[in-house]
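Undergrad: All I have is the shape, not the residue letters:
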């Protein structure tokens, strides 16, 4: 849990909540006969979301073990889940190569994101902006702006498609884990190709802004107000620019490790990383 007091463990189809200081199992939550594939805890430590190979996703009250809601968000198992910093939205990444974003309280879908060419294995929200990052078995990392579009916004051809960047060519095997630093400026990705990559999100978002015509100075200087026709043309151009996907961003550093990477965590403050002075 976020407060560091409890450890939430998948044990077959069950979930056990263990008090870290004593090692005592405080609560065992029965499963649905199929192994757990992903667990995520809300920022307020009150809600647990569990996904299993049965395709069910369950929203559970951590204090009582009561299942508040259960549904099947995808036709294939959910490989990873994430809850945003407000605790209001859940992302489910699936073997069906899609990610869905859900309103946790209302239980409805806000976005269906498609574009990955492989099973989606990892997902994480940006802590301060409406961005979602996802990684798949083909080594690609997608960046989604959730302010663009909604519903089936990820469908090819949609004007408001929320994919704003595709980071490919760095990892050559499955991206198994993603983590964003607390300040929101660094993304860490881990892969089964035995590498960990550190990405500069400030540079990435600046490139996206330029790509979308949103950078400072783009429309600088005094200009007369546009006519209705000009305004419509500008809106169409902006929509087309938003459709362009950044793909040439490279990581700050690519770190080789000795084994395949299954999980990465961006720590609140790291004075140095592999002697490179990165934080």
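TA: Good, I have the coordinates. As the structure is a prediction and not an experimental result, all values here were calculated from the model.

Undergrad: contacts and neighbour counts: CA atoms only from here.
TA: OK.

Undergrad: Do you have the helices of this protein handy? List them.
TA: Using DSSP state H, the helices assigned to the chain run over residues 201-211, 228-243.

Undergrad: With distance to residue 129 and mean neighbour count as added columns, please give the ones you listed in TSV.
TA: Conversion of the helices of the chain to TSV gives the following (distance: least, CA to CA, whole Å; neighbours: other CA atoms under 10 Å):
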stretch	distance to residue 129	mean neighbour count
helix 201-211	11	17
helix 228-243	17	14
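
Undergrad: Which one of these lies nearest to residue 97?
TA: Proximity to residue 97 (CA to CA) singles out helix 228-243 among those, at 20.2 Å.

Undergrad: try it against this one:
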């Protein structure tokens, strides 16, 4: 089985299923690799897609079977007025595994995407859902990103879809050069003229204004993670078929760095707010910090017991959040223990701050609110959890003006 696979809650019967399917796909892919022609190439790409999606399908099926009612809408009060919730809190409304979450730049909206192809929008003041986006294709949305103005949301499936957040309508659908491609990851640049996607064997740069591809960068495998530096000058990508993180100049497309050190598939990348550090994580259960200017390794953070699936920097750059996977199986058949935790790391001291528990499925995405007062985490257990961040690590005074009430509770930094 490939390194990207992580499956929750299996005993021996489930291991037999996974092993049998993986073996069948191995035989299929060997035969297709020796078969010439475009159709065989498309079939090979589809087989690899099935392999990558198997853990998600199994975990999602087990979750639904164990709790068919999961994903029911949150009850409202009898007079139908919005109910303000205090942190920590759990948002329920998805019926399938949550794959990605993102805050709008102004912090008023949280978007979450699931395996049924649904995007839900949440009011961050009340925690109530405000509607959803659905294109009726029911394809799992693996990644999403807001535009800098917050008016457009980009979602990734077999195509890049651009949504007008206000009207909740599709404004453009952008297809990869290879029709058999899957878009695994998406990131938005600091201006409205750049969106980046991680595909099968390529990273593509798009201009959403013209809906055209501006550049295609080759990659040896499926690009599960892409990240753009906050200043937009640097692009990073990582995924399968290599354990390296590749870094390019955004403007020229020239490769700047090859960051070597991981021993497994790359699942997550994040730049620090000051553009100086790139964090990477993946199947080897480690988080690595890199100096973006020199390419030198700054630190290796360990503690997760399974694959690390997601990363996010606090807006002040001193805290890094990470999320762990369910049970993972290595290519040799060894099992990594279940994780399901969110961990907070001190970037300055390179040490663990705390471990947040509560999710019962792979933690697929983490995101800090733009004002840094809380962290959101999305999971294969179909829920989103909100965690207060009450004490920034740098202890620097923050402006006292412009504060607003968040989720029924006023937060302050001590």
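TA: Cool, the structure landed. Being a predicted model, the structure only gives us computed values, none of them experimental.

Undergrad: And the TM-score between them?
TA: The TM-score (TM-score structural alignment, normalised by the length of structure 1) is 0.67; 202 aligned residues with a CA RMSD of 2.5 Å.

Undergrad: give the contact list for the alignment partner in structure 2 of residue 38 of structure 1.
TA: Residue-level alignment of residue 38 of structure 1 against structure 2, with TM-score structural alignment as criterion, gives residue 225. Applying CA atoms under 8 Å, 6 or more residues apart in numbering, one finds that residue 225 of structure 2 lies in contact with 184-186, 198, 237-239, 266-269.

Undergrad: which among the residues you listed gets closest to residue 123 of structure 2?
TA: For residue 123 of structure 2, the closest of the contacts of residue 225 of structure 2 turns out to be residue 186, at 22.9 Å, with distances computed as CA to CA.

Undergrad: so what's that closest one up against?
TA: 143-145, 154-156, 195-198, 225-227.

Undergrad: Can you report how many residues lie near residue 118 of structure 1?
TA: The criterion is other CA atoms under 10 Å. On that basis, residue 118 of structure 1 has 18 neighbouring residues.

Undergrad: quick one: what's aligned to it in structure 2?
TA: Structural alignment (TM-score structural alignment) places residue 118 of structure 1 against residue 306 in structure 2.

Undergrad: same check, this time on residue 185 of structure 1
TA: Residue correspondence to structure 2 (TM-score structural alignment): residue 185 of structure 1 is matched to residue 373.

Undergrad: Help me confirm that its match comes into contact with residue 403.
TA: No: in terms of CA atoms under 8 Å, residue 373 of structure 2 does not count as a neighbour of residue 403; the distance is 10.8 Å.

Undergrad: before we move on, back to that, how close does the match of residue 38 of structure 1 sit to residue 237 of structure 2?
TA: Residue 225 of structure 2 sits 6 Å away from residue 237 of structure 2, taking CA to CA, to the nearest Å as the criterion.

Undergrad: Identify the contacts common to these two.
TA: When contacts are counted by CA under 8 Å, 6+ apart, residue 225 of structure 2 and residue 237 are jointly contacted by 198, 269.

Undergrad: ok, longest helix in structure 2?
TA: As far as residue count goes, and with DSSP H defining each element, the longest helix of structure 2 is helix 38-66.

Undergrad: immediately after that helix, which helix or strand?
TA: Counting by DSSP states H and E, the next helix or strand C-terminal to helix 38-66 of structure 2 is strand 89-91.

Undergrad: which bit of structure 1 covers that next one?
TA: The aligned range for strand 89-91 of structure 2 in structure 1 is empty, by TM-score structural alignment.

Undergrad: how about that strand: buried residues?
TA: When burial is assessed from 16 or more other CA atoms under 10 Å, strand 89-91 of structure 2 yields the following buried residues: 90-91.

Undergrad: quick one: the residue nearest the centre of structure 1 from residue 21 of structure 1, how far?
TA: Within structure 1, one residue has its C-alpha closest to the average C-alpha position: by CA atoms, centre = their mean, that is residue 124, at 2.5 Å. Distance of residue 124 of structure 1 to residue 21 of structure 1, given as CA to CA: 28 Å.

Undergrad: Out of the helices of structure 1, which is closest to residue 171 of structure 1?
TA: Set against residue 171 of structure 1 and scored by CA to CA, the helices of structure 1 come closest in helix 201-211, at 17.2 Å.

Undergrad: quick one, the closest one and helix 228-243 angle?
TA: Inter-element angle recorded for helix 201-211 of structure 1 and helix 228-243: 140 degrees (by axes from the mean of the first three to the mean of the last three CA atoms, to 10 degrees).

Undergrad: How far off centre is helix 201-211 of structure 1?
TA: Centroid separation for helix 201-211 of structure 1 versus its chain: 18 Å, with CA atoms, centre = their mean, to the nearest Å.

Undergrad: Thought residue 181 was touching the residue nearest to the centre of structure 1, still the case?
TA: No: under the criterion of CA under 8 Å, residue 124 of structure 1 is not in contact with residue 181, lying 10.9 Å apart.

Undergrad: what residues are up against the aligned partner of residue 24 of structure 1 in structure 2?
TA: Using TM-score structural alignment to pair residues, one finds that residue 24 of structure 1 aligns to residue 212 in structure 2. Applying CA under 8 Å, 6+ apart, one finds that residue 212 of structure 2 lies in contact with 174, 206.

Undergrad: go again using 6 Å as the cut-off
TA: Residues touching residue 212 of structure 2, when contacts are defined by CA atoms under 6 Å, 6 or more residues apart in numbering, comprise residue 206.
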